[in-house]
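1. coordinates only, sequence not included:
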């Protein structure tokens, strides 16, 4: 008589597969192509351009219809950012078209589009492809009979003193913008299907979009809070886009102008424009809100070296490092909402990570009583920050069969 003894030892072995999120080593010292309707904009908007240069950006100015325009050569991109200050251009020059601009963004590069009442179908098409729709009503402008600048008291109330700002320190900086932002331009709305677009500067509930001198024969199609004055988009590849309905928003004249909103006793010697566009451009060009993560690792509790395998119900510790670019250096990112999943088809373990506030995030948990193909996954998305996506695959050794002969 013989008996067969079968022992199942379920173990988890780790493969050397690690995926990282998009995260350039240093997101500064980059090249920006600035396309203009007219070279006079170099001087009329010089404060904005000087701010970029002072922060280490190399600007190249060209007319938007320059016949030699190109964003790449021999398959390599020549620039890291594109600024379109050419609202009236009907057709880009050279090798540049809407598809080329979109490919530029799809490749992880940043974009600023500024429009006004002269906005061409070309510029509107670029914005539409980014999930932002400009008002198609000819010569329509944003009008607000309650929140206009007092300097426009006898005018058509198209010079708006806007203060409906997004509440986000990472996008607009920690220093509050006290003075209203001067805006004169056209309205746009966000495509409802685009969940990646955000209003940064919104119109007030009393605003509407219409021809400023024509009588209204029907209600305006864009009114109140549906109107965005300035919007941003962060693509899934972490490329950033800024859309403004006003080119004057960036002008020296608006930045230096005093401002007082109608009905308000507060008068400011200087508008909020310079602070607004400077801080927003810091976010746009990844000087703020840019995260990198790496060094994902794991060990058995009480050990220091990563093991070749784990047995089910082993206690393990998980670690990952996360840093934020400060504009000059990588600094520890501190948050209490970073999580790790121990994932197979669905999360078997979901843990919020603790941090030592020096860049290290960690947790511990028990290996589930189940075999299969697992992954450690860190998927992090937070308003204004580049998203993180890291994973480390876990393979499973289903069982080990041992036959032990027994004597009768």
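-> Arrived safely. Owing to the predicted nature of the structure, the values given are computational and were not obtained by experimental measurement. Numbers count the residues shown, from 1 in each chain.
2. rest of the way, CA atoms for contacts and neighbours
-> Fine.
3. from residue 250, how far off is residue 51?
-> Between residue 51 and residue 250 the computed distance is 11 Å (CA to CA, to the nearest Å).
4. which one's more surrounded, the two?
-> residue 250 (25 against 16; other CA atoms under 10 Å).
5. wait, that one touches residue 50, no?
-> No: here residue 250 does not reach residue 50: they are 11.8 Å apart, not a contact under CA atoms under 8 Å.
6. how about the nearest residue to residue 317 once chain neighbours are set aside, what does it touch?
-> Excluding the flanking residues, the one nearest residue 317 by CA to CA, 6 or more residues apart in numbering is residue 364, at 4.2 Å. Taking CA atoms under 8 Å, 6 or more residues apart in numbering, we find residue 364 in contact with 301, 315, 316, 317, 318.
7. same check, this time on residue 19
-> Counting by CA under 8 Å, 6+ apart, residue 19 makes contact with 389, 390, 391, 392.
8. which pair of the residues you listed spans the longest distance?
-> Largest separation among the contacts of residue 19 by CA to CA: 389 and 392, giving 10.5 Å.
9. of the contacts of residue 364, which is the nearest to residue 169?
-> Using CA to CA, the contacts of residue 364 come closest to residue 169 at residue 318, 30.1 Å.
10. which SSE is that closest one in?
-> strand 315-325 (DSSP states H and E).
11. try residue 51
-> Assessed by DSSP H and E, residue 51 sits inside helix 46-54.
12. neighbours around residue 143, how many?
-> Neighbours around residue 143, by other CA under 10 Å: 26.
13. touching the helix or strand encompassing residue 170 from outside, list them.
-> For residue 170, the element it lies in under DSSP H and E is helix 169-172. With contacts defined as CA under 8 Å, 6+ apart, helix 169-172 is touched by 166, 175, 276, 279, 280, 283, 288, 289, 384, 385.
14. change it to 6 Å
-> Residues from elsewhere that reach helix 169-172, judged by CA atoms under 6 Å, 6 or more residues apart in numbering: 279, 280, 283, 289, 384.
15. for the protein, which helix is longest?
-> helix 273-284 (DSSP state H).
16. helices or strands next to that helix in the packing?
-> helix 169-172 (3 or more CA pairs under 6 Å, 6 or more residues apart in numbering; DSSP states H and E).
17. quick revisit: which one of the contacts of residue 19 is nearest to residue 154?
-> When those are ranked by distance to residue 154 (CA to CA), residue 389 comes first, at 54.0 Å.
18. packing partners for the helix or strand hosting the closest one?
-> Using DSSP H and E, residue 389 maps to strand 388-397. The helices and strands touching strand 388-397, judged by 3+ CA pairs under 6 Å, 6+ apart, are strand 11-19, strand 374-380.
19. again, only using 10 Å
-> strand 11-19, strand 291-300, strand 309-311, strand 339-344, strand 374-380 (3 or more CA pairs under 10 Å, 6 or more residues apart in numbering; DSSP states H and E).
20. tabulate these (TSV), appending distance to residue 100.
-> Below are these laid out as TSV (distance: least, CA to CA, whole Å):
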stretch	distance to residue 100
strand 11-19	28
strand 291-300	27
strand 309-311	48
strand 339-344	37
strand 374-380	30
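21. second structure follows, compare the two:
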């Protein structure tokens, strides 16, 4: 009986550890919502790429009700919406937003007609989609083999966050609706129109809302809980036809663009974690370090933290070699500095604590475009000197010490003179 209990406990512990490992790097359960299941063949290359990576795809038509959450647990880790006319009877915008708030990822593709459900989701994620029956046109940067000027050759990729597209420089074929991205540090314009692009209807001409590089084609959101949302105004971007399109005898970059975009959206790159924190006091007398529970003002301390980045290709954690920001805060930051990491992802610095006592927060953060939010917080009390810890003699007070001792010596000499000197009035003649 005892053996059965031990085996059962070991099984439970192993299950919990295994679950925590998978939760740390993200799951593979993916729901794909299509207009109808017959369209699955249009994106066969895209879906096969996901299946090769181990994603478990569950295809559902937009005509049936979809349940993302049940009894507080999410049934999926990722959501792919290839149904631009999705209605609330299939899935509500609040359900998708709760799915994002739970730390899960969403990929949305649209067309020239977008339902209110998709618009509400995109608007909550910082993207305002153009009105229906509009397309993005460009009379200079379009596929010259086709007379359609809405078939764009787009190459205005994001520059300040190379981790998203990993340095892709091949232009892509794009045909779809445009959108405006809000000025928000959490939003990224992954692909925009060129300076000659504009959004409008073919019959009415250009729209005054979206013109030039402000016309978004593909945008993403990196939420504070590390959930990622990507919206593409073109569902044709993911089709097998666009993957095989040639531009001036060279194949388009749609396949590489989609693979890089989706791998980042599904958190295969740019996810950070921290470990091996060391906050110790540097002892000048013995030239050693100790880790007290309470620090004293003006202590010399050593702060060390290991930061790793998840590599979805190798399926392992690798050192994150860049820099992190460290703040020592009590209501306001008293110390703010940047630490550069070594080849092992170790960030170490020696700092002197402020001459203020209280409960301080040591907060290490990484806020880099395209990377997940990393915050490592530890709180430590800093106390004033004990009554016997102050210096006995302060060099700056030497003049006052001299004045004090001079008064003592002067009083002593005056006392001797006063006691041993005879009063002239009592001298007899």
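-> Everything's here; your move. Quantities reported herein were computed from a predicted structural model and do not represent experimental measurements.
22. one step back: so for residue 220 of structure 1, which of the helices and strands packed on strand 388-397 of structure 1 sits nearest?
-> Nearest of those (CA to CA): strand 374-380, 40.0 Å.
23. coming back round to it: between the helices and strands packed on strand 388-397 of structure 1, which gets nearest to residue 85 of structure 1?
-> strand 291-300 (28.8 Å).
24. the closest one vs structure 2 - mean distance after superposition?
-> Superposing on structure 2 and averaging over aligned pairs (mean CA distance after the TM-score superposition for structure 1), strand 291-300 of structure 1 comes out at 1.5 Å.
25. before we move on, the earlier item: so if I had to pick from residue 389 and residue 392 of structure 1, which one is more boxed in?
-> The neighbour count for residue 389 of structure 1 versus residue 392, taken as other CA under 10 Å, is higher for residue 392 (21 against 16).
26. ok, back up a step: tell me the residues of structure 2 aligned with the strand holding residue 318 of structure 1.
-> Using TM-score structural alignment, strand 315-325 of structure 1 corresponds to residues 300-310 of structure 2.
27. what touches both of residue 51 and residue 250 of structure 1?
-> In terms of CA atoms under 10 Å, 6 or more residues apart in numbering, residue 51 of structure 1 and residue 250 are both contacted by the residues 274, 277, 278.
28. of the residues you listed - the most surrounded one?
-> Neighbour tally across those (other CA under 10 Å): the maximum, 22 neighbours, falls on residue 274.
29. now do the contacts for that one.
-> Residue 274 of structure 1 touches 47-48, 51, 177, 181, 249-252, 254-256, 280, counting by CA under 10 Å, 6+ apart.
30. that one maps to what in structure 2?
-> So, by TM-score structural alignment, residue 274 of structure 1 is matched to residue 255.
31. for residue 194 of structure 2, which three-state class applies?
-> Assigned by DSSP: H, G, I helix; E, B strand; the rest coil, the conformation of residue 194 of structure 2 is coil.
32. for it, list the residues it contacts.
-> 138, 140-141, 152-157, 211-216.
33. list buried members of those by neighbour count.
-> 138, 141, 152-157, 211, 213-216 (16 or more other CA atoms under 10 Å).
34. could you dump those residues to a markdown table with secondary structure and distance to residue 40 of structure 2?
-> Converted to a markdown table, those look like this (DSSP: H, G, I helix; E, B strand; the rest coil; distance: CA to CA, whole Å):
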| residue | secondary structure | distance to residue 40 of structure 2 |
| --- | --- | --- |
| 138 | coil | 30 |
| 141 | coil | 30 |
| 152 | strand | 24 |
| 153 | strand | 25 |
| 154 | strand | 26 |
| 155 | coil | 28 |
| 156 | strand | 29 |
| 157 | strand | 28 |
| 211 | strand | 34 |
| 213 | helix | 33 |
| 214 | helix | 32 |
| 215 | coil | 29 |
| 216 | strand | 26 |
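35. among these, which one lies nearest to residue 8 of structure 2?
-> residue 157 (53.3 Å).
36. how close does the closest one sit to residue 102 of structure 2?
-> Counting by CA to CA, the gap from residue 157 of structure 2 to residue 102 of structure 2 is 29 Å.
37. do residue 181 of structure 2 as well
-> According to CA to CA, residue 181 of structure 2 stands 23 Å off from residue 102 of structure 2.
38. more crowded one of the two?
-> Counted by other CA under 10 Å, residue 181 of structure 2 and residue 102 do not tie: residue 181 has more neighbours, with 24 against 17.
39. is it correct that the more buried one is in contact with residue 187?
-> Yes: with contact defined as CA atoms under 10 Å, residue 181 of structure 2 reaches residue 187; the gap is 7.3 Å.
40. could you tell me which residues touch both of those two?
-> With contacts defined as CA under 10 Å, 6+ apart, the residues shared by residue 181 of structure 2 and residue 187 are 125, 126, 127, 219, 220, 221.
41. residue in structure 1 paired with the third one?
-> Using TM-score structural alignment to pair residues, one finds that residue 127 of structure 2 aligns to residue 132 in structure 1.
42. show me the contacts for the closest residue to that match other than its chain neighbours.
-> Spatial nearest neighbour of residue 132 of structure 1, chain neighbours left out: residue 190 (4.8 Å); criterion: CA to CA, 6+ apart. Residues near residue 190 of structure 1 by CA under 10 Å, 6+ apart: 128, 130-134, 196-199, 226-228, 231-233.
43. narrow the residues you listed to those in strands?
-> Those of these mapping onto strands are 132, 133, 134, 197, 198, 199, 228, 231, 232, 233, per DSSP state E.
44. let's have these in CSV, adding distance to residue 123 of structure 1.
-> Converted to CSV, those look like this (distance: CA to CA, whole Å):
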residue, distance to residue 123 of structure 1
132, 11
133, 11
134, 10
197, 18
198, 19
199, 19
228, 17
231, 15
232, 16
233, 16
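45. tell me the span between the first and last residue of stretch 347-367 of structure 1.
-> 12 Å.
46. in that stretch, what counts as buried?
-> 351, 353, 354, 355, 359, 360, 361, 362, 363, 364, 365, 367.
47. and for stretch 91-102 of structure 1?
-> Those would be 92, 93, 96, 97, 98, 101, for stretch 91-102 of structure 1 by 16+ other CA under 10 Å.
48. and what about residue 123 of structure 1, helix, strand or coil?
-> Strictly by three-state DSSP, residue 123 of structure 1 counts as helix.
49. aligned partner of it in structure 2?
-> Superposed on structure 2 with TM-score structural alignment, residue 123 of structure 1 falls opposite residue 118.
50. what about that match, distance to residue 255 of structure 2?
-> Counting by CA to CA, the gap from residue 118 of structure 2 to residue 255 of structure 2 is 24 Å.
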